[in-house]
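Participant: what follows is a predicted structure for the sequence shown.
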Amino acid sequence: MFSDLSFVAQLAIALPVLILFQLSVLSILDRRVRLGRINRSLGRMPVRSAAQRRSLLQKIAQVFRKLATETFERVSIMRGGEAETSTVLLRTAGFRSRDAVLIYAFLKLVLPATGALLAVLWFVVARGDRADNWLVVVMWCCGAALVLSKAPDVVLVQIRNRRFKQVRKSFPDMLELLVIASESGLSANPSLSRVAAEIRMFCQPLAFEMQQLVAELNILPSRDDAWRNFSTRLPLSEITIFANALMQAERYGTPFAGAMRTLMRDERAGRLLKIEEQAGRAPALMTMPLILFIMPPLFIVLVGPAALSILDNIMNGGFG
């Protein structure tokens, strides 16, 4: 009984202390918020502003980039064709940074070792496996290292495919806008620049590539190189046809508006063919649902009553 009373006394003392501590913490936080609002209203920013927090994130990214660069320099991870393939994959996925290949190589080096170490810790610490199961541990370590070594490639391929899908979806709209801009009297470079600004709201990858194309058309000595770079950054059939058509138009002196009108007409014809192809595939695609979900119920409805009637006659005759 006395122990119950002592527990009640402790609880009666602890609750007010906790409430006072909570109220003091809330008052401190509220005071900081009010001071921040007053400083912002008076034009005096607080000490830790958003720019400083952003600079902290930039410092962290800089440290990570430096670590990746030093690791890449000390450990020769990628050479020759593998480095070129990785560069092309990163470029088509939208990563154009100077240190993108270094960070990619650093991840390819660190992730497998991390996966193997985590697998060992999971088996040894969490599960407590003994020495007689080391073969299983080694197999799981190798599997985790292999999966994590392929993880950057899988992620980049998914990003690239999503980017290509977005570009392919927005390409007809881009052609339509180019036709409108060219027929209004704009030449090639102003038309491309204006359309890039217009499509930035619904397709940022294509707008970014078009802006880079305009910059290369103004800077590079050969305009054909700019068009080839554009088709290399976006290796799609539509982009390749678009770049080749405009290269030929500039080479043979075809007006930009006429080339755009021809490309738009061909693109509309191609879209119509794709729609007709999808419509033609519909009966073949409906065959399996028809067989799996429609024919069995129809068979039961048609044959079921006759089967039940025959079974009923057999049962009555047998008992009669």
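Facilitator: That came through fine.

Participant: going forward, measure contacts between C-alpha atoms and count neighbours the same way
Facilitator: Noted.

Participant: relative to Gly36, how far out is the residue nearest the centre of the chain?
Facilitator: Centre of the chain computed as the mean C-alpha position; nearest residue by C-alpha atoms, centre = their mean is Ile159, 3.9 Å away. Plainly put, Ile159 is 40 Å away from Gly36 if you go by C-alpha to C-alpha, to the nearest Å.

Participant: just Phe64 next, same as before
Facilitator: Separation of Phe64 from Gly36 (C-alpha to C-alpha): 32 Å.

Participant: also Leu246?
Facilitator: Distance, Leu246 to Gly36, using C-alpha to C-alpha: 57 Å.

Participant: these two: which is more packed in?
Facilitator: Regarding Leu246 and Gly36, a neighbour count based on other C-alpha atoms under 10 Å identifies Leu246 as having more, with 20 against 16.

Participant: about what we covered before: from Trp134, how far out is the residue nearest to the centre of the chain?
Facilitator: Ile159 sits 38 Å away from Trp134 when distances are taken as C-alpha to C-alpha.

Participant: now Ile28
Facilitator: The separation that Ile28 has from Trp134, given C-alpha to C-alpha, amounts to 55 Å.

Participant: which residue, other than its chain neighbours, is closest to Arg96?
Facilitator: Closest residue to Arg96 in three dimensions, ignoring its sequence neighbours and counting by C-alpha to C-alpha, 6 or more residues apart in numbering: Leu90, at 7.2 Å.

Participant: returning to what we had before: contact partners for the residue nearest to the centre of the chain?
Facilitator: Listed by C-alpha atoms under 8 Å, 6 or more residues apart in numbering, the contact set of Ile159 reads Ala93.

Participant: below is an additional structure, to be compared with the one above:
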Amino acid sequence: MPFSASALLPIIMLAIAGFLAVPAIMAFVRSWKAKEDLERRLERRESRPAVQEESRNDTRIGRAVIGLANRATPSNEDAVSEVRAKLLLAGFTNPSAVGRYYIARIACVVLPQLALLVALPHLGGFSKQHLIMLSIGLIIAGLLAPDMLVSRRTKARQQQCSAGFPDMMDLMVACVEAGLSLDASVQRVGEELELRHPIIAGHMKKLSLELRAGKARKNAWRAFADRMSIEEASSLATMLRQAEEMGTSLGQTLRVFSADMRKRRILMAEEKAMALPAKLTLPLIIFVFPVLLGVLILPAVVKVQGAL
């Protein structure tokens, strides 16, 4: 019995969604055996099986999610490193964040297609072309949604770091001029900013741990700038490296840099204030001008109609 076009439409949509999910499924299959062997070796080396079994029962759902996320991670190290760096900038520091990211991408492509398939009997008023366009639009939106979410979160974190960076520099100058070393100042500033600027406080605490672990100061500050991914942090890392190489006064250098940060904040506020009239021009023309025109012309229109 020949199939109608409406009956073939769900099959076509599922085929497209399955085709787009093929790369992730192939990566899942490739990494399954290696991850399973690694988990088996780690289980053999566990010295306390009873405690391990109890913790597994307590967090069975969490372990299942983490295991699925780890298996969904592709085996290409370059792609994994790129995605991990992007997720770190967005604040996703969990070791299984990469796997969860790929699971989210697959779910954002497949689940809308399944929902459309379930709702298809109730969409009889739509033509076949509209349903195909809707399916393609859902696929495109599912592919772009995780990246858009990560990019938006990264941008928001960068804005928060830029807004709180002058406060961090003021505290750094106060600590250094009070007699603390640079490493101790980093730890103190991280504690002070925990409530006001928690993102910067987290970066400062990680920087303090790296310095205490023996990492070179210029490398630690460069990693700090890379994690924050803002221009101010890069300038600070470069300035501290140059001050250390040339032997200049650290307190004076930080004071000058802090003054520059305060001036930059004032200039940014003035820039936003000067751009406000230009941004208000279009809303005023669209919403205020017609109302004002009606208030001015309406009495004259009423008088003309009364005279006629």
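Facilitator: In hand now; what should we look at? Bear in mind the structure is a predicted one, so any value in this text is a computation, not a measurement.

Participant: quick one on the thing from earlier: aligned partner of the residue nearest to the centre of the first structure in the second structure?
Facilitator: Matched to the second structure by TM-score structural alignment, Ile159 of the first structure sits across from Arg153.

Participant: the one helix or strand its match maps to vs the first structure, average distance?
Facilitator: Element membership for Arg153 of the second structure, per DSSP states H and E: helix 128-177. Per the superposition on the first structure, helix 128-177 of the second structure and its aligned residues are separated by 2.5 Å on average (mean C-alpha distance after the TM-score superposition for the first structure).

Participant: what packs against whichever helix or strand comes after that helix?
Facilitator: Tracing the chain past helix 128-177 of the second structure, the next element assigned as helix or strand by DSSP H and E is helix 182-192. Contacting helix 182-192 of the second structure under the criterion 3 or more C-alpha pairs under 8 Å, 6 or more residues apart in numbering; DSSP states H and E are the following elements: helix 128-177, helix 198-212.

Participant: which residue numbers in the first structure go with helix 182-192 of the second structure?
Facilitator: Residues 188-198 of the first structure are where helix 182-192 of the second structure lands when matched by TM-score structural alignment.

Participant: so which bits of the matching stretch are buried?
Facilitator: Burial within stretch 188-198 of the first structure, assessed by neighbour count using 16 or more other C-alpha atoms under 10 Å, is assigned to Ala188, Asn189, Ser191, Leu192, Ser193, Arg194, Val195, Ala196.

Participant: can you check stretch 195-202 of the second structure too?
Facilitator: If you call a residue buried by 16+ other C-alpha under 10 Å, then stretch 195-202 of the second structure has these buried ones: His197, Pro198, Ile199, Ile200, Ala201.

Participant: mind telling me what element the equivalent of Leu272 of the first structure over in the second structure is part of?
Facilitator: The pairwise alignment with the second structure assigns Leu272 of the first structure to Ile266, based on TM-score structural alignment. Take DSSP H and E as the rule and Ile266 of the second structure turns out to sit in helix 250-283.

Participant: can you tell me how far the match of Ile159 of the first structure is from Ala85 of the second structure?
Facilitator: Counting by C-alpha to C-alpha, the separation of Arg153 of the second structure from Ala85 of the second structure is 14 Å.

Participant: equivalent analysis for Ala15 of the second structure, please.
Facilitator: Between Ala15 of the second structure and Ala85 of the second structure the distance is 32 Å, computed by C-alpha to C-alpha.

Participant: so those two - more neighbours on which side?
Facilitator: With other C-alpha under 10 Å as the criterion, Ala15 of the second structure and Ala85 differ in neighbour count, and Ala85 comes out ahead with 17 against 12.

Participant: to which residue of the second structure is Asp173 of the first structure aligned?
Facilitator: Across the alignment, which pairs residues by TM-score structural alignment, Asp173 of the first structure is matched by Asp167 of the second structure.

Participant: and what of Pro16 of the first structure?
Facilitator: Pro16 of the first structure maps onto nothing in the second structure, by TM-score structural alignment.

Participant: before we move on, what about Met247 of the first structure?
Facilitator: Structural alignment (TM-score structural alignment) places Met247 of the first structure against Arg241 in the second structure.

Participant: check which helix or strand its match maps to.
Facilitator: Per DSSP H and E, the secondary structure element for Arg241 of the second structure is helix 231-246.

Participant: for that helix, buried residues please.
Facilitator: Glu232, Ala233, Ser234, Leu236, Ala237, Thr238, Met239, Leu240, Arg241.

Participant: of those residues, which pair is most distant in space?
Facilitator: With distances taken as C-alpha to C-alpha, the most widely separated pair in these is Glu232 and Arg241, at 14.3 Å.

Participant: re the thing from before, okay, the angle between the helix holding Ile266 of the second structure and helix 182-192?
Facilitator: Following axes from the mean of the first three to the mean of the last three C-alpha atoms, to 10 degrees, one obtains 40 degrees for the angle between helix 250-283 of the second structure and helix 182-192.
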